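[1] After the sequence you'll find the predicted model.
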Amino acid sequence: MSKREAPALEPPTDIPAMEDPHTAAAFRSVRTPLLGLPAAAMALGIPAVTLGLAGAGWVLVALLGIAALAFLLAAVLTFVMIGSWVGPAAKLLRTQSWREATVKVYRPGKGLPKSKLAVKDGDKTINLVANALPWAAQQVLARTGRIWLVGPDDRGNAAIRSTGLALPLGQAKMTTEKVAAGYEINVVQDDPVRVPIAASDAVLAHTTATPRKRSRTDVVLPALLMVFALVMVFDLFSRDLRADQAPLVIGVLVGTAAIAGLLAWRIAKLRHWSTVDKLLAVGPWKSVPVSVHGEALKCAGRAVTLRKGAKELRANAVATGQLWIAGQPRGTVAVGLPGYPFLSVAEFED
């Protein structure tokens, strides 16, 4: 393990890949859209057709039809992307163990975003293309130079995985193209463990840039709607209301309450990211030893509570016995894994 890399969860290599719970969960999440999207399209499309034949209002029929068509298109696109891979991958994952190899990652060519991988598996090189490989996963593979795979089978299908659950399961297919003739992707940060403050972690900053920006912009529309709703409420109650206007009053109040709830939710997200930004600026990444006690994590006898959305960080902490935090292990801290796209907040018991 390089001193520049934080220890991270690695897949087991002594059991069939599907017996690993992280692999099994990732495979279920890949397979679910193949079943769920067509089911959703039917659930919306059948009522749309039924209501249309019954002469129901065209607005309702149109809304149901458009929603059904959206799900149908998503189902077709999903099937085109992974439909022919899921079956062979399931067989490979049930019959083969993950095996480690070295990898170099090359830039995608024109057309669909297919990353190119030159995998050194023992004494042979396997050229693979991977569909829609996330940017963060590309960075982890390129930076560590490590990959795990099962396959390829006789049709070239393979499954891949990285360290630390940055890529818990990826689709890949063997190609005859000499991928090494292309351009290797640039590793944006060679030593994420040594950044001066956790906020300087390039992979984490890139991954969180969009939700951080949206937390600010998403407040604008609900705030404007809230101002408009309050004006309406004030104007309504400044008039002499009649008994037959009760439904109008109830509708305005319910709508105002809904807008207030949306605004409160968006403000909570904005405050969350403001807090996280401050926690990440406290100091560099620091690893602290943790132990597992049932469902609880403990550090030096103190309970550590990870907030929701931290399952990958918990899995890595359980596997390595280390939890990476920004600053010192007390109070509320930012939690991550240097060079990986995971971020949460933890509470250290006093």
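    It's in. Only a predicted model underlies this, so the values are computations on that prediction, with no experimental measurement involved. Numbering: from 1, shown residues only.
[2] from here on, contacts and neighbour counts on C-alpha atoms
    Noted.
[3] measure residue 139 to residue 203 for me?
    Using Cα to Cα, to the nearest Å, one gets 8 Å for the distance from residue 139 to residue 203.
[4] all strands for the chain, in order.
    Secondary structure of the chain, counting by DSSP state E: strands at 99-106, 114-121, 124-131, 146-150, 157-161, 170-174, 285-289, 291-293, 296-299, 302-306, 322-326, 331-336, 343-348.
[5] burial measure for the residue lying closest to residue 282 once chain neighbours are set aside, as a count.
    Across the structure, with Cα to Cα, 6 or more residues apart in numbering as the measure, the residue nearest residue 282 apart from its sequence neighbours is residue 327 (5.5 Å). Residues near residue 327, counting by other Cα atoms under 10 Å, number 20.
[6] give me every residue that touches residue 327.
    Residues in contact with residue 327, defined by Cα atoms under 8 Å, 6 or more residues apart in numbering, are 282-286, 333.
[7] how about a cut-off of 7 Å?
    By Cα atoms under 7 Å, 6 or more residues apart in numbering, the contact list for residue 327 reads 282-286.
[8] Let's see if you can find the most crowded of the residues you listed.
    Neighbour counts for those (other Cα under 10 Å) peak at residue 285, which has 29 neighbours.
[9] how much space between the closest residue in space to that residue that isn't next to it in sequence and residue 284?
    Nearest in space to residue 285, with sequence neighbours left out and distances taken as Cα to Cα, 6+ apart, is residue 326 at 4.8 Å. According to Cα to Cα, residue 326 stands 6 Å off from residue 284.
[10] next up, a second structure to put side by side with the first:
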Amino acid sequence: MLAQPWRRRPATVAAAGEIAAFDRVIVFDEDRSLMLRGTLPDVPSLLLHHQELFLVGPDEKGRALIRVAGLCQIFPMKVDAREARPKEREPGLPGHPPHARGFRRLRRGAHGWLYAVATGAVGAVVMLLGLWPLSPLALVVGGVLLTLAALTTPAAVQLSRYYSQATAAADAATGWTSLPITLFPWEPTNVVAGLVQLPGRTVLIQFPLPNLDVIANIADTGTIWIWGNPADVVAVGAPQLPVLTVGVLQADRDKPPEEPQPWLLRGNDPGLREIPALRR
């Protein structure tokens, strides 16, 4: 299907029925209406706002692919024969706050250090159990877990501190602040960073654990949306986008550090991310 051209079509979200195991969307494809179902964790609010999507298919087996402006992911869908009515749109309020899911992700990140500590604790227990009776395998496994915990704990603690500060700033915020930004060209292993134009000065911003959708929106629009007022650590997102990520502002710098990004964080770099549907 990916060899076919994408078709831009009007669409909306279907009202939830009695069984809400899947999200459903209604696509108005030329002279017919298509009901498609799939798992769409971040799509409904954006689709209700844009009232359109990009479609490939469906094929002879009823399979289709969709994309929605603002998100980088391709979503696999299936034709659904059941009827449904369109979901009512929420009134477009200025300064609409981020989705609750974005706040939950920030709060989970604030406790990320617990995973590293738990890994070390499990490793210590496995090593102790391997001492009597003596078990070389248990000693090796416990040692690997302890080493992994020792390597990841410093970065995990620093990230948790950033997320905790961003969570506190987001909880106290009441509206969006939009500012011009210029992202630095991405280079392998380096942190994602850019220059933000604050009133009267330019500051460096770094994204220690960047979200691909947020970074893509920033790169496309040249605008950064901060939930709240600029501070040392901020929650960054975009109106209607149900995601928040962390940005660290540094007023005394005008370019990112030369040292490479910690290896623990490199796997989340937008330059290394692929779309699963394209990979298959």
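    Yes, it's here. Worth saying up front: this structure is predicted, and the values here are computed from it rather than measured.
[11] Which contacts among the contacts of residue 327 of the first structure does the second structure share?
    For those, the contacts that are reproduced in the second structure, applying both residues aligned by TM-score structural alignment, their matches' Cα atoms under 7 Å, are 283-286.
[12] neighbours of the counterpart of the residue nearest to residue 285 of the first structure in the second structure, just the number please.
    Taking TM-score structural alignment for the superposition, residue 326 of the first structure sits opposite residue 227 in the second structure. Residue crowding around residue 227 of the second structure was assessed by other Cα under 10 Å; the count is 27.
[13] Please list all residues in contact with residue 227 of the second structure.
    Contacts of residue 227 of the second structure were listed using Cα under 7 Å, 6+ apart, and they are 170, 173, 175-177, 235-236.
[14] about what we covered before: now, among the kept ones among the contacts of residue 327 of the first structure, which is nearest to residue 28 of the first structure?
    Residue 28 of the first structure has its nearest neighbour among these in residue 285, at 32.8 Å by Cα to Cα.
[15] Aligned against the second structure, show me the partner of that closest one.
    Residue 285 of the first structure is assigned residue 176 in the second structure as its aligned equivalent, the criterion being TM-score structural alignment.
[16] how much space is there between its match and residue 89 of the second structure?
    21 Å.
[17] now do residue 4 of the second structure
    Using Cα to Cα, residue 4 of the second structure is found at 31 Å from residue 89 of the second structure.
[18] Pick out whichever of the two has more residues nearby.
    For residue 4 of the second structure versus residue 89, neighbours defined as other Cα under 10 Å are more numerous around residue 89 (13 against 9).
[19] show me the contacts for the more buried one.
    Remark: with contacts taken as Cα under 7 Å, 6+ apart, residue 89 of the second structure is in contact with residue 48.
[20] Could I get the full set of helices for the stretch 1-150 of the second structure?
    Counting by DSSP state H, counting those that start in this stretch, the stretch 1-150 of the second structure has these helices, from start to end: 44-50, 100-110, 113-129, 136-172.
[21] could I get these as CSV with distance to residue 196 of the second structure?
    What follows is the helices of the stretch 1-150 of the second structure, written out as CSV (distance: least, Cα to Cα, whole Å):
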stretch, distance to residue 196 of the second structure
helix 44-50, 26
helix 100-110, 22
helix 113-129, 29
helix 136-172, 17
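[22] nearest to residue 221 of the second structure, of those helices?
    Shortest distance between residue 221 of the second structure and those, using Cα to Cα, is found for helix 44-50: 16.3 Å.
[23] on contacts alone, who are the packing partners of the closest one?
    Of the remaining helices and strands, those touching helix 44-50 of the second structure by 3 or more Cα pairs under 7 Å, 6 or more residues apart in numbering; DSSP states H and E are strand 7-13.
[24] buried stuff in the strand it packs on?
    Of the residues in strand 7-13 of the second structure, those buried under the neighbour-count criterion (16 or more other Cα atoms under 10 Å) are 8, 10-13.
[25] Now for those: which two are most distant?
    Of all pairs drawn from those, the one with the longest distance (Cα to Cα) is 8 and 13, at 15.8 Å.
[26] Identify the residues contacting residue 100 of the first structure.
    Residue 100 of the first structure is in contact with 147-149, counting by Cα under 7 Å, 6+ apart.
[27] What does it correspond to in the second structure?
    Following TM-score structural alignment, the counterpart assigned to residue 100 of the first structure within the second structure is residue 9.
[28] How many neighbouring residues does the alignment partner in the second structure of residue 336 of the first structure have?
    Under the alignment (TM-score structural alignment), residue 336 of the first structure pairs with residue 237 in the second structure. Other residues within reach of residue 237 of the second structure by the criterion other Cα under 10 Å amount to 26.
[29] Test my guess that residue 237 of the second structure contacts residue 223.
    No - taking Cα atoms under 7 Å as the definition, residue 237 of the second structure is not a contact partner of residue 223, at 10.4 Å.
[30] Can you say which of the helices of the stretch 1-150 of the second structure is nearest to residue 38 of the second structure?
    Go through the helices of the stretch 1-150 of the second structure one by one with Cα to Cα and the one that ends up closest to residue 38 of the second structure is helix 44-50, at 11.4 Å.
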